[in-house]
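J.: after the sequence you'll find the predicted model.
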Amino acid sequence: MTRLNLLLLAALVGSCVYLVQVAYEGRKLYSALDRARTEQALLERDFKRLQAEREAQATSSRVEKTAREKLAMHTATPAVTFYVDAAASEAQR
């Protein structure tokens, strides 16, 4: 009878240890999932912010302003336009 009691006690202790281990792993995985969801929300927020910044910087007025200021470009007018005659350029070859 004592052998049976010891065997049942060992089985009970083993199952308790296994239960604690499974509960710990479950909490650990839930915590990791929660962190991943939080990181996903932050990344989505940053992505939307970066998309809005990209759209704001790609406006035609900003591109034109940057071209004028940094690249010293100006609008093409007939006064600064050179026309190439295709027949004359072929004759020079």
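T.: Great, that's in hand.

J.: C-alpha from now on. contacts and neighbour counts both.
T.: Will do.

J.: from residue 86, how far off is residue 93?
T.: 11 Å (Cα to Cα, to the nearest Å).

J.: included below, for side-by-side comparison, is a second structure:
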Amino acid sequence: MIRLNLVLLVAVLASAFYLVHTQYESRRLYTAIDRAQAQSRKLESEHEQLQVQKRAQATPSRVQQLATRQLDMRPVTPGITEYVVLPASATTPAEPTR
């Protein structure tokens, strides 16, 4: 009878330790999920801010301003347009090779 009691005591202790370990792991994983969700919300917020900044940087007036200031570009006018004329030989198709 004592052996049976010892075996049952060992089984109860083992299951108790396993239960404590399982609860600890559950809490640890829940905390990790919570941290990951918080980081996800933070990254989503940063992404939205970057999208707004990107749209602000790509407005046509800003692009034209940068092109004028930094690249010394100017709007096209007929007075400064150069027309390129192709020679007549370039407009005829080449003969196929055999």
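T.: Ah, there it is. For clarity, every value in this text was computed on a predicted model and none was experimentally measured.

J.: quick one: distance of the longest helix belonging to structure 1 to the chain centre.
T.: Secondary structure of structure 1 per DSSP state H: the longest helix is helix 2-57. The chain centre lies 23 Å from the centre of helix 2-57 of structure 1; the measure is Cα atoms, centre = their mean, to the nearest Å.

J.: after that helix, which helix or strand is next? Please name it.
T.: Once helix 2-57 of structure 1 ends, the next helix or strand along the chain (criterion: DSSP states H and E) is helix 60-70.

J.: can you name the residues in contact with that next one?
T.: Contact with helix 60-70 of structure 1 is made by 57, 73-74, as judged by Cα atoms under 8 Å, 6 or more residues apart in numbering.

J.: 10 Å - rerun?
T.: 56-58, 71-75 (Cα atoms under 10 Å, 6 or more residues apart in numbering).

J.: of those residues, buried ones?
T.: With neighbours counted by 16 or more other Cα atoms under 10 Å, these contain no buried members.

J.: could I get those as CSV with distance to residue 4 of structure 1?
T.: Shown next, in CSV, are the contacts of helix 60-70 of structure 1 (distance: Cα to Cα, whole Å):
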residue, distance to residue 4 of structure 1
56, 77
57, 79
58, 80
71, 91
72, 94
73, 95
74, 97
75, 98
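
J.: just these now: which is nearest residue 40 of structure 1?
T.: Using Cα to Cα, the shortest approach to residue 40 of structure 1 within the contacts of helix 60-70 of structure 1 belongs to residue 56, at 24.2 Å.

J.: OK, contacts around residue 48 of structure 2?
T.: Here residue 48 of structure 2 is in contact with residue 54 (Cα under 10 Å, 6+ apart).

J.: just to revisit the earlier point, okay, residue 93 and residue 86 of structure 1: which has more neighbours?
T.: residue 86 (8 against 5; other Cα atoms under 10 Å).
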